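Participant: the amino acid sequence is not available; the structure is as follows:
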């Protein structure tokens, strides 16, 4: 989700109970400003990690006020986002093959938080009837203009997608941004046909990287992330929404050396280090070198709505 060219949004302090068990009893892991903008807590009853209170609105609330007329073509103002999405299409080649075997005749596929649509385009080329759902209107306009695909500038809950009408839903690095993950999963469950599948990917926080880095962990530091799932908490949440697990893997991502340098800067939490790495990256064209790195700090799952 992009938060570029946004209208001013007044921050609101919001206290929330645990999204998994409903308890309102959490211990503080990282105070506001230590790991990220919001304070991060863990439920004492079930262990779910989440931001509370929230002094920064959820991304979907920020992005809905985005005015694409301010900056024009999103590729011009956020080239790093385009390079990242374009390169990472290759990371889902095995998942695309898995879905093609499950659905030889293909069917209707929705990608939630589809960004600028490179992966959505790949699914369309595989023969799926695709629709993107993305609250950033500028990205939706780009998808329709440049990718030739349908993209709805909204979220699933207000999209009007009928119940029991979709074969596959794809949700990649989105669930950690939404204000009510259980409600989102329950909505996905409703729109899927009986036997339909959800592909979900999100960072994990029972990883070696989190144990080693703590407050400096890269994904934890993202101000847009408001839920932080372990293998156990994500499994319990998907099961609570009604899903049955079909596949669970710890995966990596393709990235540029420029992106790796940016991540190191985030981990350092030092503006001086970030400036130094940015200068080196620009001078040496780090953005031209791409590779895949798997630190087992992300989890990709396929779950199914029972028939």
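Facilitator: It's in. None of the values given here were measured: they were computed from a predicted structure. Numbering: from 1, shown residues only.

Participant: drop to CA atoms for contacts and neighbour counts, all remaining ones
Facilitator: OK.

Participant: quick one: residue 181 and residue 19 touch, right?
Facilitator: Yes. Using Cα atoms under 8 Å, residue 181 is in contact with residue 19, at 7.1 Å.

Participant: can you pull out the strands in the stretch 51-200 of the chain?
Facilitator: Secondary structure of the stretch 51-200 of the chain (DSSP state E, counting those that start in this stretch): strands located at 108-112, 129-133, 151-152, 166-172, 192-203.

Participant: report the inter-axis angle for the first one versus strand 192-203.
Facilitator: Using axes from the mean of the first three to the mean of the last three Cα atoms, to 10 degrees, one finds that strand 108-112 and strand 192-203 are set 30 degrees apart in direction.

Participant: between strand 108-112 and strand 166-172, how many degrees?
Facilitator: 20 degrees.

Participant: what's strand 108-112 in contact with?
Facilitator: Residues from elsewhere that reach strand 108-112, judged by Cα atoms under 8 Å, 6 or more residues apart in numbering: 120, 128-134, 155-156, 165-172, 174.

Participant: try the last one
Facilitator: Strand 192-203 is contacted by residues 163-176, 188, 219, 228-229, 297-307 when judged by Cα under 8 Å, 6+ apart.

Participant: buried subset of these?
Facilitator: Neighbour-count burial (16 or more other Cα atoms under 10 Å) applied to the contacts of strand 192-203 gives 165-176, 188, 219, 228-229, 297-305.

Participant: go ahead and confirm residue 144 touches residue 138.
Facilitator: No. Using Cα under 8 Å, residue 144 is not in contact with residue 138; the gap is 10.1 Å.

Participant: overlap in contacts of those two?
Facilitator: If you check residue 144 and residue 138 against Cα under 8 Å, 6+ apart, no residue is contacted by both.

Participant: neighbour count: the two, which is higher?
Facilitator: With neighbours defined as other Cα atoms under 10 Å, residue 144 and residue 138 compare such that residue 138 has more, 24 against 16.

Participant: how close does residue 277 get to residue 83?
Facilitator: 18 Å (Cα to Cα, to the nearest Å).

Participant: in terms of neighbours, single out the busier of those two.
Facilitator: Shown here are residue 277 and residue 83; by other Cα under 10 Å, residue 277 has more neighbours (19 against 16).

Participant: try this one next to it:
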């Protein structure tokens, strides 16, 4: 038997990767249930939200209503059995039907055809029109419906329900509705073709095998499963059909009425940012201080200087380290006007979708946070300070289903979280200012990656002590400025997160500050709090500096050429970011029992 030449390794790996990924997608789609016939009328249990061109037969409505009723579902996404190949593959890539219902924080995705929805969900989602929704409307509603029914949403194949033809001219707009810029639609196709071409150039024989594996992947994914794509017989033409599909998608110019309104909002935002920056950024900073805000020491040394990597708003931000106590703080710190400017469009507005995605990606740590209090108390009322969109509270309900979760935040997101049902009550405003109203109300207060954002951490801790009942617990999680990789990665370490993080505390400092307020540390966690974002975040920051800024605060217009430039940068940078993320996962696994981490958690009891 002849030995495999080194030149054949790359195409062989590509072929193997395609088959392994195809088998993964096949397992996902095989978990889809199929509607059983039902005789009982649909009644008022659910209402049907449909995309334009979709008509649901009475038999499908009866079956869907019966399926939802018997399984206690508030939202049921109806998947046509003849969904086209590319649509079926897209569905398998973004949804795992086996875990979709139980994963409270996964992004709501579906076939974008029709949904059976309880009226209460329609009310929470704020939707009035339920028939003939355009691709953007049905996509956004699917995501919002999952948020409003996080553990009562599922998907099901609904024969004889037939798929409507895909309008490629509108597909780009639908992708953008998921927070995925349309021109980026070319990136996955370009990456696949670059790999296939590289494999073919390395070894023609095995390169042909890789191309054949690429053609065979759709058959592997759907053969014998619940879906019967209407165009499966043409899947062998995938190397020709896919580029046509993706290029037509990227060149689509149609915009929904909602997206046109968003463009008007963006234009107004661009004018506002232009006015804000006309006189420079000096007013966004206070005077530089010569003493440490934590201990009053005078021995200060520059720790790092960094631009705004996340939003790329103008300015250079400096963090100083106190040589006496180790406290790291922003110096000069942002003024009130600066806070408003740099936080604007980060967690809400233009940045709301990105923020939601970021919180969803970090969902695995939420359960660990909630479980940390289990050895010490069974919480009755829990206040999450700096809750944002209340992702933690939503996830923590799985651990503590009988606990009343409230949230507090400065942004309007907290009010939306209450409307979705993720929290029982949302308080909007400053925690120290609301502490009197909330005094003695909670047996657990949490601050997850909140304290480092505040202007005066001491007043925040005072407020927490006031809000807690005697014997209550305060749970804090923050980045660790003593993490060795913070120095190695320099300004690219995500934990610095300028200009948002104004204070970073060594664990000993925070422990002492709590003790001064009658709070005794009862548990500490380091390895469990590890956020696997060091090298991946560093790579992301480096890649974004190489691409043009298309945000409303950029002085340059978002031309087609600059958009394509971003596509190229993402295409080349994606493997680097992925490699960084894999390194982070290895570090997290290696440090599991080492007691070190880029973050730490501290649980303290009010004496």
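Facilitator: Received the coordinates, thanks. Fair warning: this is a prediction, and the values are worked out from it, not measured in the lab.

Participant: quick TM-score on the pair, please.
Facilitator: With the length set by TM-score structural alignment, normalised by the length of structure 1, the two chains reach a TM-score of 0.77; 290 aligned residues with a Cα RMSD of 3.9 Å.

Participant: nearest residue to the middle of structure 1?
Facilitator: residue 173 (1.8 Å; Cα atoms, centre = their mean).

Participant: can you list the buried residues in the longest helix along structure 1?
Facilitator: As assigned by DSSP state H, the longest helix anywhere in structure 1 is helix 271-284. By neighbour count on 16+ other Cα under 10 Å, the buried set for helix 271-284 of structure 1 is 273-274, 277-278, 281.

Participant: the very next helix or strand once past that helix vs strand 166-172, what angle?
Facilitator: Sequence order places strand 290-304 as the next helix or strand after helix 271-284 of structure 1, per DSSP states H and E. If you take the same axes, to 10 degrees, strand 290-304 of structure 1 sits at 140 degrees to strand 166-172.

Participant: now for strand 290-304 of structure 1, which elements pack on it?
Facilitator: strand 192-203, helix 208-213, strand 244-256 (3 or more Cα pairs under 8 Å, 6 or more residues apart in numbering; DSSP states H and E).

Participant: now the angle from it to strand 244-256?
Facilitator: 170 degrees.

Participant: where do the helices sit along structure 1?
Facilitator: Under DSSP H, structure 1 gives helices at 59-63, 74-77, 79-88, 93-102, 118-125, 137-142, 181-191, 208-213, 231-240, 257-268, 271-284.

Participant: for the longest one, the distance to its chain's centre please.
Facilitator: Centroid separation between helix 271-284 of structure 1 and its chain, computed with Cα atoms, centre = their mean, to the nearest Å, is 26 Å.

Participant: one more: the fourth one?
Facilitator: Here the centre of mass of C-alpha atoms in helix 93-102 of structure 1, compared against the chain's by Cα atoms, centre = their mean, lies 20 Å away.

Participant: ok, now the fifth one?
Facilitator: Distance of helix 118-125 of structure 1 from its chain centroid, counting by Cα atoms, centre = their mean, is 17 Å.

Participant: show residues contacting that helix.
Facilitator: Contact with helix 118-125 of structure 1 is made by 85-86, 89, 96, 111, 114, 130-132, 147, 149, as judged by Cα under 8 Å, 6+ apart.

Participant: go with 10 Å
Facilitator: Residues from elsewhere that reach helix 118-125 of structure 1, judged by Cα atoms under 10 Å, 6 or more residues apart in numbering: 82, 85-93, 96, 99-100, 106, 108-112, 114, 117, 126, 128-132, 143, 147-151, 170.

Participant: now swap in the first one and tell me
Facilitator: Helix 59-63 of structure 1 is contacted by residues 1-10, 56-57, 113, 134-138, 153-155, 174, 177-179, 223-226 when judged by Cα under 10 Å, 6+ apart.

Participant: what about residue 358 of structure 2, distance to residue 430 of structure 2?
Facilitator: 24 Å.

Participant: these two: which is more packed in?
Facilitator: Taking neighbours as other Cα under 10 Å, residue 358 of structure 2 and residue 430 compare with residue 430 leading, 15 against 11.

Participant: any idea what that one aligns with in structure 1?
Facilitator: Under the alignment (TM-score structural alignment), residue 430 of structure 2 maps onto residue 155 of structure 1.

Participant: for the helix or strand hosting residue 270 of structure 2, packing partners?
Facilitator: Using DSSP H and E, residue 270 of structure 2 sits in helix 257-277. Packing partners of helix 257-277 of structure 2 (3 or more Cα pairs under 10 Å, 6 or more residues apart in numbering; DSSP states H and E): helix 135-148, helix 336-343.

Participant: now do the buried residues in the shortest one.
Facilitator: Pointing back at helix 336-343 of structure 2 there. Result for helix 336-343 of structure 2 [16+ other Cα under 10 Å]: buried residues 338-339, 341-342.

Participant: for residue 53 of structure 1, give me its contacts.
Facilitator: Counting by Cα under 10 Å, 6+ apart, residue 53 of structure 1 makes contact with 12-17, 32, 38-41.

Participant: residue in structure 2 matching it?
Facilitator: Per TM-score structural alignment, residue 53 of structure 1 is aligned with residue 332.

Participant: could I get the strands of the stretch 51-200 of structure 1 as a markdown table with distance to residue 236 of structure 1?
Facilitator: Converted to a markdown table, those look like this (distance: least, Cα to Cα, whole Å):
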| stretch | distance to residue 236 of structure 1 |
| --- | --- |
| strand 108-112 | 21 |
| strand 129-133 | 26 |
| strand 151-152 | 30 |
| strand 166-172 | 17 |
| strand 192-203 | 14 |
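
Participant: right, and the ones you listed - which one's nearest residue 259 of structure 1?
Facilitator: Between residue 259 of structure 1 and the strands of the stretch 51-200 of structure 1, the shortest gap by Cα to Cα is with strand 192-203, which sits at 16.7 Å.

Participant: how big is the offset of the closest one relative to structure 2?
Facilitator: Taken against structure 2, strand 192-203 of structure 1 registers an average deviation of 0.9 Å after superposition, with mean Cα distance after the TM-score superposition for structure 1.

Participant: how about that strand, aligned to which bit of structure 2?
Facilitator: On structure 2, the counterpart of strand 192-203 of structure 1 by TM-score structural alignment is residues 468-479.
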